[in-house]
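Student: Any chance you could fold what I've pasted below:
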Amino acid sequence: MSNHPFVPLRHREVRLLWGAAVVSDVGTWVQLIVVGSLVAAGTGSAIQTGLVALATFMPQGIASPVGGLLADRYDRRKVFAIALMAQALVTTVLAVVLGMGVRTPAVLTLLILLGSAAGATGAPSYAAMQPDLVPADELMAMVSLGVYSWNSGRIIGPLLGSVLVLSVGPAWTIGFNAFSFVVMAAAVSLVRRPFRPHDGAEGAGGSVRERLVDGWRTLRATPGCWHGVVLLVLFNLTVVPFMGLIPIYVRAEYGGGTGLTGAVASAQGVGAILGGVLITVLAARHRRSFLVGRLVWALSLALGVYALAPNKAWLIAGGALLGAASASMFISSSAIIQRDAPPASRGRVVSIMQAAMGVSYGIGLLFIGSIADATNLHLAFGVGSVLLLVGFGALTLRSRNWRVAIDGAEVLPADRVPHDVLSVACGD
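Tutor: Sure thing, here's the model as predicted:
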């Protein structure tokens, strides 16, 4: 395995797509922070603010499986480009609505939901393209590049969003995000070669239901993929909700506004990039199960620091620590899934991963947000920190083969796949 974190950039296609992804991710974070801050200022509710972030990620639960079907039947490059243009169209409508003075949370959330659904439809195609863009030993570094672009957006987006809102207003600020999707679509169109699923691949035919079931069975029969999904679900239920609650946490507990919100989000982004570089280097030296076990403890500690931050400086530091640990966990788990997913059904397997992440994030966001509205956000994040350790402890106690699966297990024969979902998740 190559331990250089930027080695995939030696490929022209990767450079092209990654550069455009940085622009697109900056636009996404501009929108998330600006609209989240508008809703937080107008409602003062953790639930209402969380729904804005939820609308950004929750569509994965429905749209990603559809995208997975498309990714395993059609040219993945074209599917991704069409989805990007659909996102650009919906985001343009959002900009126009804001320009008309509409600030109703339900309207803004609905438009974000529609745009995110378009994005979630194209995401499995992009993820399924990645193993074909680089050699196998560069795959983890390739996954890390996605984290770098997303978190570059997290660093630049909130700061740029704050400047743009003050300079040109929220409507034109969201218009920048619409333009960023066009930039990404243009980059995809410049990748000339097709990315078609393997001809004659098992599961390529049949009804929609049959193909979805085939993808699910493939995921269940592949221990590395299944354990990777279980880890991501646990992570999204307990830790990731803090991201969507940054605007209300800053406002309610520290008396801050868009500026402090941007500072915390940017610190998280810096930490995520550093964490991504570090985990890519460490993965060449340590077994994946060794790293995952320590990442769980690091995540719990970082979330505890964030929850108990006594002042703004500690809050920003906690955000940076959370960013580093969160990015490392996402990269590790995602790379396990992409490593072990069979090429013919990779789109569907990845789409199930993304759907599971979206649904679990939504549940976690509502759960943590409800605790926060009933008590306070300090306690809510503390609960998440404890539940992460409890959940991982339950997994390791129940599972006999989790280390083998995470480090690289063979696919089980179909007749040996257990019927009980929990027993499969635990490798029995």
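Student: from here on, contacts and neighbour counts on C-alpha atoms
Tutor: Will do.
Student: Grab the longest helix from this structure for me.
Tutor: helix 12-43 (DSSP state H).
Student: which other residues reach the helix or strand in which residue 248 is found?
Tutor: Element membership for residue 248 (DSSP states H and E) is helix 246-254. For helix 246-254, the external contacting residues (C-alpha atoms under 8 Å, 6 or more residues apart in numbering) are 33, 36-37, 40, 44-46, 49, 256-258, 260-261, 264-265, 311-312, 377.
Student: To check against the first, give me the structure of this:
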Amino acid sequence: MTARRLSSLPSFRAFGHRDFVAVWSGALVSNIGAWMEVVALGVYVTAVTGKAEWTGGIAALTYLPSVVLSPLGGAIADRFDRRIFIALCALAQAVLAGTLATLAFTGHLSVLAVAVISFFNGCVHVLSMPAYTALIAGLVPSEDLHSAMSLTSTQFNLGRILGPMLAAPLLAVGGVGWVLAFNAVTFFAVLWAVMTVRPQARPASTIPSRGLWADIAEGVRVSRRDSALWLAMVAMFTMAALITPFISLVPVFALKVFGQDATAASVLVSMQGVGALLASVMVGSLAERWGRQRLLDTTLLVLGPAAALYWLSPTLPLAMAAILVLGAVYMVAIAGLSTRCQERAPRGMAARVSGLGAVLLNVGYSLGVWMQGALADRLGVRPVTATAAVLFLVVVVGLRAQRPREVGVPET
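Tutor: Next up is the predicted model:
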């Protein structure tokens, strides 16, 4: 089915816009390579160290730079051509991935090298994400924004399916070096995509600029004053800290709990992507039938139990089924919260609001994945992760009891 025919369906309306399709396609190729690298490095670190804390810690290094750089990236993206900014970031990430590949091919790859380069890769990634989110929001009209955000999550999760599927045989035949080299090449798909997009006229902000850091501070103040926007960000932070670590801890679950190998880790990651893909097909119709608020409120309530079900699965086949459900619910939640943030962002401040959301998301994830990994080494993987899932449910219920209509996505 072509993009034009797909665009007639509620969930795929954004595919009716040529520039969106170009950026979506380029990002998909890059994400396939990125997920190949995630699996390869996760298996490498877990096998070399035998510690969940190391696996979670290195994953945290990729996202921890967002404390400073996401707001900075948002402020920069609101000032300059987002296409050029994203292209420069893609080139930098290609160089970093190529460096890892070179170290692997020459026999000099180490956990320390992985940690250092993951940190620098995280710096570039968090700088570019506000610009990418704002670019996507500018490629479609407001009525297709939810479709665009959902399809962006779909693209991310398609990479999560295809990346591990390609990583497993490539790891078996060529080793870590070939996976890392493949990832380096895929960044050029992003370069092609953003350079084919027509330049966007930067919208004039209704809030005058007073300098880079003042712009960042203004973005925080505006977000805090909008209670619906701020509560969406709080929900995003809590989800990142308590639920999202399941993504990076898949190799730990496969290798340490089930005693399996890289193939099992790849299958679990792929099953999560399948669940997210299935959800993306249905989310548009569900939002139209139930309403965005009800859909997101329900999703947030179900997310904790779905995560607990996954972590407590007694066998690998049951874990595969559970992570498929978890992947679907998680995709709907993150797409709904992201849409809420972009809908509430004032004119000319979309990237700054996206940057602040990225700070909360990435800091929460960095702290959560490291702490859950460290505690899992001492108390066990299942007790720690399942407790975090139950705690998330308690937090969501508490937020709903306090302001039930602002936790989800109000109708627009």
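Student: before we move on, back to that, which of the contacts of helix 246-254 of the first structure count as buried?
Tutor: Buried members of the contacts of helix 246-254 of the first structure, counted by 16 or more other C-alpha atoms under 10 Å: 33, 36-37, 40, 44-46, 49, 257-258, 260-261, 264-265, 312, 377.
Student: thinking again about what came up before, so where is the helix holding residue 248 of the first structure in the second structure?
Tutor: Mapped onto the second structure using TM-score structural alignment, helix 246-254 of the first structure spans residues 250-258.
Student: cool, stretch 143-154 of the first structure as well?
Tutor: By TM-score structural alignment, stretch 143-154 of the first structure lines up with residues 149-160 in the second structure.
Student: That stretch vs the first structure, average offset?
Tutor: Superposed on the first structure, stretch 149-160 of the second structure shows a mean distance to its aligned partners of 1.0 Å (mean C-alpha distance after the TM-score superposition for the first structure).
Student: who's in contact with that stretch?
Tutor: With C-alpha under 8 Å, 6+ apart as the test, stretch 149-160 of the second structure has contacts from 11-12, 14, 24-25, 27-29, 31-35, 136, 269-270, 272-274, 276-277, 280, 283, 331-332, 334-336, 338-339.
Student: Excluding covalently adjacent residues, which one is nearest to residue 189 of the second structure?
Tutor: Closest residue to residue 189 of the second structure apart from its sequence neighbours, by C-alpha to C-alpha, 6 or more residues apart in numbering: residue 26 at 4.7 Å.
Student: Equivalent analysis for residue 361 of the second structure, please.
Tutor: Nearest residue to residue 361 of the second structure, sequence neighbours excluded (C-alpha to C-alpha, 6+ apart): residue 237, at 4.9 Å.
Student: contacting residues for residue 96 of the second structure?
Tutor: Residue 96 of the second structure neighbours (C-alpha under 8 Å, 6+ apart): 117, 120, 121, 184.
Student: Please convert those to TSV, extending it with secondary structure.
Tutor: TSV is the format used below for those (DSSP: H, G, I helix; E, B strand; the rest coil):
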residue	secondary structure
117	helix
120	helix
121	helix
184	helix
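Student: Turn the residues you listed into TSV, columns for neighbour count and distance to residue 5 of the second structure.
Tutor: Output for the contacts of residue 96 of the second structure, formatted as TSV (neighbours: other C-alpha atoms under 10 Å; distance: C-alpha to C-alpha, whole Å):
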residue	neighbour count	distance to residue 5 of the second structure
117	19	42
120	17	41
121	23	37
184	26	33
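Student: Distance check, residue 272 of the first structure against residue 306 of the first structure.
Tutor: Look at residue 272 of the first structure and residue 306 of the first structure: by C-alpha to C-alpha, to the nearest Å, they are 15 Å apart.
Student: got it, and residue 133 of the first structure?
Tutor: From residue 133 of the first structure to residue 306 of the first structure the distance is 37 Å (C-alpha to C-alpha).
Student: between these two, who's got more neighbours?
Tutor: Applying other C-alpha atoms under 10 Å to residue 133 of the first structure and residue 306 shows that residue 306 carries more neighbours, namely 24 against 17.
Student: Just to confirm, what residue in the second structure is aligned with the more buried one?
Tutor: In the second structure, the residue matched to residue 306 of the first structure (TM-score structural alignment) is residue 310.
Student: Its match: what's it in contact with?
Tutor: Here residue 310 of the second structure is in contact with 318, 319, 322, 323, 326 (C-alpha under 8 Å, 6+ apart).
Student: tell me which element the last one falls in.
Tutor: Under the criterion of DSSP H and E, residue 326 of the second structure resides in helix 316-344.
Student: Looking at the alignment, what corresponds to residue 228 of the second structure in the first structure?
Tutor: Using TM-score structural alignment, the partner of residue 228 of the second structure in the first structure is residue 224.
Student: give me the element its match is part of.
Tutor: Going by DSSP H and E, residue 224 of the first structure is part of helix 223-238.
Student: mean shift between that helix and the second structure?
Tutor: Mean for helix 223-238 of the first structure is 1.4 Å (mean C-alpha distance after the TM-score superposition for the first structure).
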